[in-house]
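>>> this is a predicted model, with the sequence first.
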Amino acid sequence: MGWIILFLLVLICAGALIILGKLSRTTFEITAAALLLGVAGYAWQGNPGMAGVSVEPAEKPNSFDEDSIDARNELGERFGTAREWLVFSDSLNRAGKHGAAANYLRNGVKEHPEDPDLWVGLGNALVVHADGVITPAAQFAFQKAADLSPEHPGPPFFLGLAYAQSGKIDQARAIWTELLERSSEDAPWRADLESRLAAMERAQPSLPMPPNLPASD
């Protein structure tokens, strides 16, 4: 099929040059030689019998973690103004539209700048958009949420999670340990936090504290 199409194109080009171009014999011979040279090159390097291959655009892997929604609910983000914003942002993340999810929550904090849950959600969305890497913008969002609601467990929990995903285990451990110390015994997130800290300790044990050195005289 490829050869047939090629020869048809050559004939069409040659006919157009003769009829419309009104070429002299010498010019026509040069043009015909160029066309034949192109055919020879195609015959040498081309493969007209090979089936066509459609190239599908590579999609960005979906790094959105459904477990983060359960953790977010346990940490108190269930009701209020933030709910509608967070639910729609979650749907965008599920579809792999991480940038759109982050931009949507940017609009959310512009409309409701005093809502700590929205700032936590924005921090999470920015981490997902960066493939699990905590960025300065995400750090700012978590810190803003902590400033608005110092007792809110969400900012330190998800900041620690972002550090852990970025491989910064010591920072994550320190943040989660502090959160655990100030959490009540019946806090709904306590068991999950203890489990995460235990798993972190098994994977990368914390370094023992150095002994106190005697004071020099």
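Structure received. Residues are numbered from 1 along each chain as shown.

>>> all contacts plus neighbour counts: C-alpha atoms, from now on.
Fine.

>>> in the chain, which spans are helices?
Using DSSP state H, the helices found in the chain span residues 2-19, 25-45, 67-74, 82-94, 98-111, 116-129, 136-148, 154-165, 169-181, 190-203.

>>> what's the closest of these to residue 60?
Closest approach to residue 60 among these (CA to CA): helix 98-111, 9.4 Å.

>>> pretty sure residue 144 contacts residue 115?
No: using CA atoms under 8 Å, residue 144 and residue 115 do not qualify as a contacting pair, with a distance of 9.7 Å.

>>> quick one: neighbours of residue 15, just the number.
Residues within reach of residue 15, counting by other CA atoms under 10 Å, total 12.

>>> for residue 27, see how far away it is.
In this structure, residue 15 lies at 14 Å from residue 27, with CA to CA, to the nearest Å as the measure.

>>> and residue 102, by the same measure?
For residue 102, the distance to residue 27 - CA to CA - is 63 Å.

>>> comparing those two, which shows the higher neighbour count?
In this view residue 102 and residue 27 are compared by other CA under 10 Å, and residue 102 has more residues nearby, 24 against 11.

>>> tell me the spacing between residue 16 and residue 9.
As judged by CA to CA, residue 16 and residue 9 stand 11 Å apart.

>>> again, but for residue 106
If you measure residue 106 against residue 9 using CA to CA, the figure is 55 Å.

>>> neighbour count winner among those two?
Neighbours were counted for residue 106 and for residue 9 using other CA under 10 Å; residue 106 has more, 21 against 12.

>>> residues contacting the spatially closest residue to that one that is not a sequence neighbour?
Distance criterion CA to CA, 6 or more residues apart in numbering; nearest residue to residue 106, sequence neighbours excluded, is residue 122 at 6.7 Å. Residue 122 makes contacts with 102, 105-106, 138, 141, as judged by CA atoms under 8 Å, 6 or more residues apart in numbering.

>>> and the comparison structure, right after this:
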Amino acid sequence: MIEGWLAVGALALAAFALAVLVLKLPREGLTLFGAVLVFGLAGYAWQGSPGQPAAPKVAAPAQSDQGEAMVEGRAGMFDRTQSPPSYLLTSDAFARRGQFADAAAILQQGLIDNPQDQESWLALGMALVGHADGFVTPAALQAFGRAKAIDPVHPGAEYILGAAYLQSGEIRAARSVWAGLVAKLTARRSHGRAGVAAEVARLDDIIARAPMLQGP
């Protein structure tokens, strides 16, 4: 379910290590760097399909790539046995064009009558992060929390939340979320556990070697 995204996460962490330890970007510079990095790698994840044989792709506008990556990456985390609800499809159409405020508004309306729709809560969290230029707002955090509460076994909310924190330069927060996911995957003996644990270990190494990330 998340194996392909683990390779993307590893690339993101390697680039963050370069930014923090070699380029020595200031803490405030990591936010912009992270947004460009994670959205760019997310675009690769969708267009290049990690885990599949490489194939040439036609370049598309960056904003379109961002929206497409978010929609396709999220959808790939669910084994759909029936078509998604119409409001999610409509919201996705706006998200693909980078119109995250409209995407979020449609989801919020649809979730009033469908509060147990986990994928739509996850989509709402992603749309709110996109609308906030990559920052994890309280509203986005609440949406991810609702998605997790509906199905605590599903890894989507925690993995995407961790990636969103990484994108915003909040490396310690990303580490905390992914460490919790490792514990959950370990308890379930999931085969995805090793990949997430490796990402947490990389984050630990970055934090240990970068005093500015170690907090007060």
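Arrived safely, thanks for sending. No experiment lies behind these values; they were computed from the predicted model shown.

>>> re the thing from before, which of the contacts of residue 122 of the first structure are retained in the second structure?
With both residues aligned by TM-score structural alignment, their matches' CA atoms under 8 Å, the contacts of the contacts of residue 122 of the first structure that the second structure also has are 102, 105-106, 138, 141.

>>> for the residues you listed, which one is nearest residue 79 of the first structure?
The shortest distance between residue 79 of the first structure and any of those, using CA to CA, involves residue 105 and amounts to 16.2 Å.

>>> measure the aligned partner of that closest one in the second structure to residue 45 of the second structure for me?
Using TM-score structural alignment as the criterion, the counterpart of residue 105 of the first structure in the second structure is residue 107. Counting by CA to CA, the separation of residue 107 of the second structure from residue 45 of the second structure is 24 Å.

>>> and what of residue 98 of the second structure?
Separation of residue 98 of the second structure from residue 45 of the second structure (CA to CA): 17 Å.

>>> repeat that for residue 39 of the second structure.
When distances are taken as CA to CA, residue 39 of the second structure and residue 45 of the second structure turn out to be 10 Å apart.

>>> what of residue 122 of the second structure?
Per CA to CA, residue 122 of the second structure is found 18 Å from residue 45 of the second structure.

>>> so between those two, which is more surrounded?
When neighbours are counted by other CA under 10 Å, residue 122 of the second structure and residue 45 differ, and residue 122 comes out ahead with 25 against 22.

>>> isn't that one right up against residue 144?
Yes: when contacts are counted by CA under 8 Å, residue 122 of the second structure is listed as touching residue 144 (5.6 Å).

>>> which residues are common contacts for these two?
A shared contact of residue 122 of the second structure and residue 144, defined by CA under 8 Å, 6+ apart, is any residue touching both; here these are residue 157.

>>> ok, now which ones touch residue 177 of the second structure?
With contact taken as CA under 8 Å, 6+ apart, residue 177 of the second structure is in contact with 158-159, 161-162.

>>> follow-up on the earlier one: and the kept ones among the contacts of residue 122 of the first structure as TSV, adding distance to residue 85 of the first structure?
As requested, these are arranged in TSV below (distance: CA to CA, whole Å):
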residue	distance to residue 85 of the first structure
102	11
105	7
106	10
138	17
141	16
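
>>> show me which of those residues is closest to residue 88 of the first structure.
Checking those against residue 88 of the first structure by CA to CA gives residue 105 as the nearest, at 9.3 Å.

>>> what about residue 184 of the first structure, distance to residue 190 of the first structure?
Applying CA to CA, one obtains 8 Å for the distance of residue 184 of the first structure from residue 190 of the first structure.

>>> neighbour count for those two, which is higher?
Applying other CA under 10 Å to residue 184 of the first structure and residue 190 shows that residue 190 carries more neighbours, namely 18 against 11.

>>> mind checking how far that one is from residue 98 of the first structure?
Distance, residue 190 of the first structure to residue 98 of the first structure, by CA to CA: 29 Å.

>>> run a quick neighbour tally on residue 180 of the second structure.
Residues contacting residue 180 of the second structure under the criterion other CA under 10 Å number 14.

>>> under the alignment, what does it map to in the first structure?
In the first structure, the residue equivalent to residue 180 of the second structure is residue 178, according to TM-score structural alignment.

>>> can you name the residues that contact its match?
Remark: with contacts taken as CA under 8 Å, 6+ apart, residue 178 of the first structure is in contact with nothing.

>>> which non-adjacent residue is nearest the residue positioned nearest the centre of the first structure?
Central residue of the first structure (CA atoms, centre = their mean): residue 129, 3.7 Å from the mean position. Nearest in space to residue 129 of the first structure, with sequence neighbours left out and distances taken as CA to CA, 6+ apart, is residue 98 at 5.0 Å.

>>> OK, contacts around that neighbour?
Going by CA under 8 Å, 6+ apart, residue 98 of the first structure touches 92, 125, 128-129.

>>> for the residues you listed, pick the one with the most neighbours.
Ranked by neighbour count under the definition other CA under 10 Å, the contacts of residue 98 of the first structure are headed by residue 125 with 28 neighbours.

>>> isn't that residue right next to residue 104, touching?
No: with contact defined as CA under 8 Å, residue 125 of the first structure does not reach residue 104; the gap is 9.5 Å.

>>> sounds good, over and out.
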